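Next comes the sequence, and after it the predicted model I'd like to discuss.
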Amino acid sequence: MSRLTRRRLLQRAASSPAPTGATGTPLGAAAAMTAGATVASAVAAPEGGSDPAAEPRTALRFPTGFGWGAATSAYQIEGAAKEDGRGESIWDTFSRTPGRTSNGDTGEIAADHYHRWAEDLDLMRDLGLDSYRFSISWPRIQPDGTGQPNQRGLDFYRRLADGLRERGIAPMATLFHWDLPQALQNNGGWESRDTVERFADYADIVFRALGERIPVWLTVNEPKTVVQNGYLRGHHAPGRQDPDAAYLVAHHLQLAHGRAVQAFRATGQPGRIGPALNLHPCYPADDSPAAAAATRLYDGYENRLYLDSVLTGSYPADVLADLGPQSRLARGIVDGDLAVISAAVDLLAVQYYTPIYVTADGGTEQRWPTSVAAWQQIYPDGMFDMLTRVTRDYGPIPLTITENGLPTADILAADGTVEDTGRVEFLRDHLTAVHRALAAGVPLESYHVWSLMDNFEWEVGYDQRFGLVYVDYATQRRILKRSAHWYRQVIRDNGF
C-alpha cells in the first residue's frame, strides 16, 4: 500500500460521518462506487430522484409466500455476559474501555434476552413474524474460540430454535455478528489466518449441533463494517486505525465465510447458507467525469470488494491497484483462496441503510435528510437501486433483506404508548421500494426489519433506539411501539 493510499484511507475515515446504529458503516473507506458498468445510469439523478413520500399511495400487495421477519444480534440483546460458561468477546473488552462507548454502556445486560427469550418469542408470535434472524455468540459456544463446545451455550440456542419452530417462526441464524472471542484477538484476531480456521471449526460445531433446526444460515455479518469501523475509524472493536491491516482483515473475513460454507456442505445438513452484506448505492455528486471515476472506485471499496469475491471469485482490479501490489491484502492472498471465498451459496442477505454521494475528489456529501443517526441519509429509492443492481450485475441469486431500519427519538408516554410515526413512514417508503424491485423481477424472498427490539447500539450504547419494541431498560419491560402495530397489520395483509 502506498503512503498516498494509506493517508487517503485514514483521512476519509476520519472525516466521514460515522454510522453508529445497527450497521455502523462509515460513509467512506477509501474511494467510491456505482453499479457495475453503469456508474452514471444506475442512479443518475441524485437531485431529481423520486420522493416516495410525495407520491400518492395505493394499496400494495406482496407475492404469496413473501416472508416477513425481524432481526437482532447476540451481543446487542442477550446480556448474561458472564453466565453459563460464556467467554469474553472483543466487545466486552471494548465497551469496558473508558471513552469507547456512550455513557460507558456495555452489553453485559442489554435487553436480557438470554433470560427472557420465551417472552420475546411469544412477542414475535403475536406480531405474526414468519422469520426471525438472530446471531449465535461465538464465545458462548467456545469461550476461548477453540476446543470443545460449551454445551450450556448450545443448549440455549437449541431452546431458542425449538421455541421459534413451535410458534411457527422460521429460525435464521448468523454465525458471526462481530463478537470475536477475546482470546483469539489476543493471538492476532482477523489479521491472522489461524482465526479463519478457528471459525471453520466453530461453524462445524454449530452446524452439527443445530443444523436440523435451522433452515437458513448466514455466515459473516457485514465484513465491511468490521473493516471500516474496527480497523479504519477505530470506533468499533477492536478499536484499530490501521489501513494496512484493514484490508487483510477483509480478506480473512471473506475467507472465513467461504470456509463456513464448505463446512456446512461437509455436514450434509439440510438448509441454505449465504453471507450478509451491507450494501450502499453510491452516486456521483455531479456530472463530471472525475465524479464518475471517483464513484466507481468508491463502489469498489464499498460494495464490489465483497460482492465480486463471493459471487465471481475475484477481487476488483481497481481496488487491488489502488491498494498496491505490496498491500497486506495482495500479499495475503494464497492460491485457492478465491475459490474458497466463492464457494457456491444458496442466497445473499442484503442490508440497506443509506446512500453515498461521491464528489470529484473522492469525498462525500449529504443530499437527503438524516435520521437521529447523522450517518444515515433517508433515501428509499436506494433500496430499489441496490436490489436491482445486484440482480443485474450478478444474476438471479435469491435475495433476502436482513436489515433495514432507523433510530428515532422514541419516548414512552404516560399512557404507555410510543408514537414512532417517523419509523412507520420510513418502513412504508422502503417497503414501497421493495415492492417496486419485486415488480422489476428481483428474486427477493423476505424482509427483516432492524430491529425487533431496542438494544445495545455498539458505540452509542443505549442512546439510540432502532426497535419495533420499546425496551424499558430499568425494568426490561417490552412495549409495542406504533411501528410494531403497523408492521403486524402489514404481515396480516401481506401488504399495506
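Okay, I see it. Residues are numbered from 1 along each chain as shown.

C-alpha from now on. contacts and neighbour counts both.
OK.

Skipping adjacent residues, who's closest to Arg272 in space?
Val216 (4.9 Å; CA to CA, 6 or more residues apart in numbering).

ditto for Thr146
Arg198 (6.3 Å).

next one: the helix or strand containing the one you found to chain centre, how far?
Counting by DSSP states H and E, the element that carries Arg198 is helix 193-210. In terms of CA atoms, centre = their mean, to the nearest Å, the centre of helix 193-210 is found 20 Å from the chain centre.

and what of stretch 152-167?
Worked out by CA atoms, centre = their mean, stretch 152-167 lies 23 Å from the chain centre.

Stretch 465-484 now?
Using CA atoms, centre = their mean, the offset of stretch 465-484 from its chain centre is 21 Å.

tell me which residues of it are tucked away?
Buried residues in stretch 465-484, counted by 16 or more other CA atoms under 10 Å: 465-471, 478-484.

Let me see the contact set for the residue positioned nearest the centre of the chain.
Per CA atoms, centre = their mean, the C-alpha nearest to the average position across the chain is that of Glu222, at 4.5 Å. For Glu222, the contacting residues are 23, 177, 276-278, by CA atoms under 8 Å, 6 or more residues apart in numbering.

Use this one as the comparison:
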Amino acid sequence: MTGRFLFPADFVWGAATSAYQIEGSPLADGAGPSIWQRYAHTPGMMANGDHGDVACDHYRRYRSDVQLMKALGLQSYRFSINWARVLPEGTGRINPAGLDFYSRLVDTLLEHGIVPNATLFHWDLPAALDDRGGWLNRDSAHWFAEYAEVLFKALDDRVPMWATLNEPWVVTDGGYLHGTLAPGHRNLYEAPIAAHNLMRASGAAIQAYRGVGRHQVGVVFNIEPKYPASERADDVAATVRAHAYMNQQFADPALLGSYPPQLKECFGDAWPDFPASDFGLTRQKVDFVGINYYTRAVVRDDPAQSPLRASPVRQPNRTHTETGWEVYEQGLIDTLAAFAQRYGHTPLYITENGAAFYDPPVVEGDTLDDPLRVDYLRRHLRALHKAMADGANVKGYYAWSLLDNLEWSLGFAKRFGLVHVDFATQKRTPKASARFYAQVIASGGASLG
C-alpha cells in the first residue's frame, strides 16, 4: 500500500439504509401505516408484488445487524426513522414502543462504537397525513416540525448528526409527477406544491432543532450532474433545464432562498407564485449537506417530454448498473466542484453512493464475489479523494447500502448491498465488496492503491 489515497484521520466511514427498505414489521407495537405500506399493497404498483412487511426484518434483528457493522469497521451508521412508528397519526399521540425501538438501536450502535446519523424522512409519510393532503397541505411543515422535535428531545443526547429530508426530488418526481413511487400521483400541478412544502418542512425542522438540539443538523439531496449530448443550443438549453429541475429545485431554496428561473419555464402555469415570506423558512443555516451520488445524465432536447422538454441519452460502450445507471465517477468530482461554486464551502458528506449489480446465488462455503460493485466503489472513492485534494470540503462517506433490501417499487430484485440477504431465511452473507470496504476503512484509504 502506497498511501496515495489516504484520507484525513478524522474522515468518517459509514454505510446507510432506510426504514421502509429494511425494517419490516410496519405495524408492530402500535405503529401506524405509511404511504409506502399502502402503495406496496396496491396491486400493480410493485415489481413481483413485493412489499416491505418483512424486508430485512431489521426491526427484530437490529442487534445482529449492528454486530455486522462493527465487523466491517463502520465508524458511523446512517439510518432513517419511520414517522408513523413514532407518531401513528403523524401528529399528536406518541407511540412509546416505536420511539423505544430507535432509542435501543442508538444505544446498541454506541455500545459498538458506531456513531448514529439519523434521517427524519426517507419517503415514508404516515398514511394518516396523506389522508389530510400530505405534502400538498401547507400544514405539513408544522406536522414535520412537531415530529422532528419529538425525536430531537428523545435522542439528541445520543445522536450527533441529523438530516431532515432524504432526496426530496425523488419524493416529488416519483410520488407526485410520474406516479412511480408513493403516494402514486401523476399531476403536473401538484409536484411544485409538494416540493415547496417539503422545503418549508425541512426549514421548520431545522428551526425546531435550534431550539432543543445541541449537535448538527442538515439536509440530503440527490445530485445527478447533467451534460449536453451535443453543442447544439437546444441540447445545452435542455441540459440547463434538467439541471435546474433535479439539482437546484431543492438546494436553491434551502441554501439560497430562491428558485432557479428555469422552473417557471418548465412548469408554465403549473408553477405557483410562492409567498416571498416562505423563503425565510426554507433558508435555514445548516451544519452540513448530504449528497447522494450515483450516476450522471447526458441530455438532449426532446419537446415530447413534459415538463422539461429534455431526455437522457444512454451512452454506448460504458458500464451500466442493473438500474440502467452509467458508472461515471468523474461526475462525483464535477458535482462537488459545482456545488461549492454555487453554494459555498458548507461541510459535505457523501451520504449515499453505490450500485446494483447482479449477484450470483450464495452457495454455502463459497465467497460471494461482486467484482463490478468493488470496481464501482474503488473508482468512486478514488474520485472522491481527488475531489478533496482539489478542495472539496467532504467530511465523510456512506456506502449505499449496508444490506440488500427492498428497492422501492423495483422490489427485491435490485441488490445494492455490501451484505447479501437471503430474503427467505434472512441469512446475511458479506460480499467481496464488504471485505473491500472494510479494508478501505481499516487502512484509511491506503488500500485503494
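Now that the structure is in, tell me what you want to look at. Note that the structure is predicted; figures quoted are calculated from it, not measured.

Fetch the TM-score of the aligned pair.
Here the TM-score for the pair of chains, by TM-score structural alignment, normalised by the length of the second structure, is 0.95; 435 aligned residues with a CA RMSD of 1.3 Å.

Aligned counterpart of the residue nearest to the centre of the first structure in the second structure, please.
Structural correspondence for Glu222 of the first structure with respect to the second structure (TM-score structural alignment): Glu167.

in which helix or strand would I find the nearest residue to its match once chain neighbours are set aside?
Closest residue to Glu167 of the second structure in three dimensions, ignoring its sequence neighbours and counting by CA to CA, 6+ apart: Phe221, at 4.7 Å. Here Phe221 of the second structure sits within strand 216-222, counting by DSSP H and E.

what range in the first structure does the helix or strand following that strand sit on?
Once strand 216-222 of the second structure ends, the next helix or strand along the chain (criterion: DSSP H and E) is strand 226-228. The alignment of strand 226-228 of the second structure onto the first structure (TM-score structural alignment) covers residues 282-284.

Is Lys395 of the second structure part of a helix or strand, or is it coil?
Here Lys395 of the second structure is recorded as strand under DSSP: H, G, I helix; E, B strand; the rest coil.

So it is in contact with Leu348, correct?
Yes: using CA atoms under 8 Å, Lys395 of the second structure is in contact with Leu348, at 6.0 Å.

Which one of those two is surrounded by more residues?
The residue with more neighbours, out of Lys395 of the second structure and Leu348, is Leu348; 22 against 17, by other CA atoms under 10 Å.

and the more buried one, what does it touch?
288-291, 393-396.

Which one (most neighbours) among those?
Busiest of the contacts of Leu348 of the second structure [other CA under 10 Å] is Ile291, holding 27 neighbours.

which secondary structure element contains that one?
Applying DSSP H and E as the criterion places Ile291 of the second structure in strand 288-292.

hey, which helix is longest across the first structure?
In the first structure, taking DSSP state H as the definition, the longest helix is helix 243-267.

what angle do that helix and strand 272-278 make?
160 degrees (axes from the mean of the first three to the mean of the last three CA atoms, to 10 degrees).

Which positions in helix 243-267 of the first structure come out as buried?
Per 16+ other CA under 10 Å, helix 243-267 of the first structure contains these buried residues: 243-265.

quick revisit: and the residue nearest to Thr146 of the first structure, what pairs with it in the second structure?
In the second structure, Arg198 of the first structure lands on Trp143 (TM-score structural alignment).
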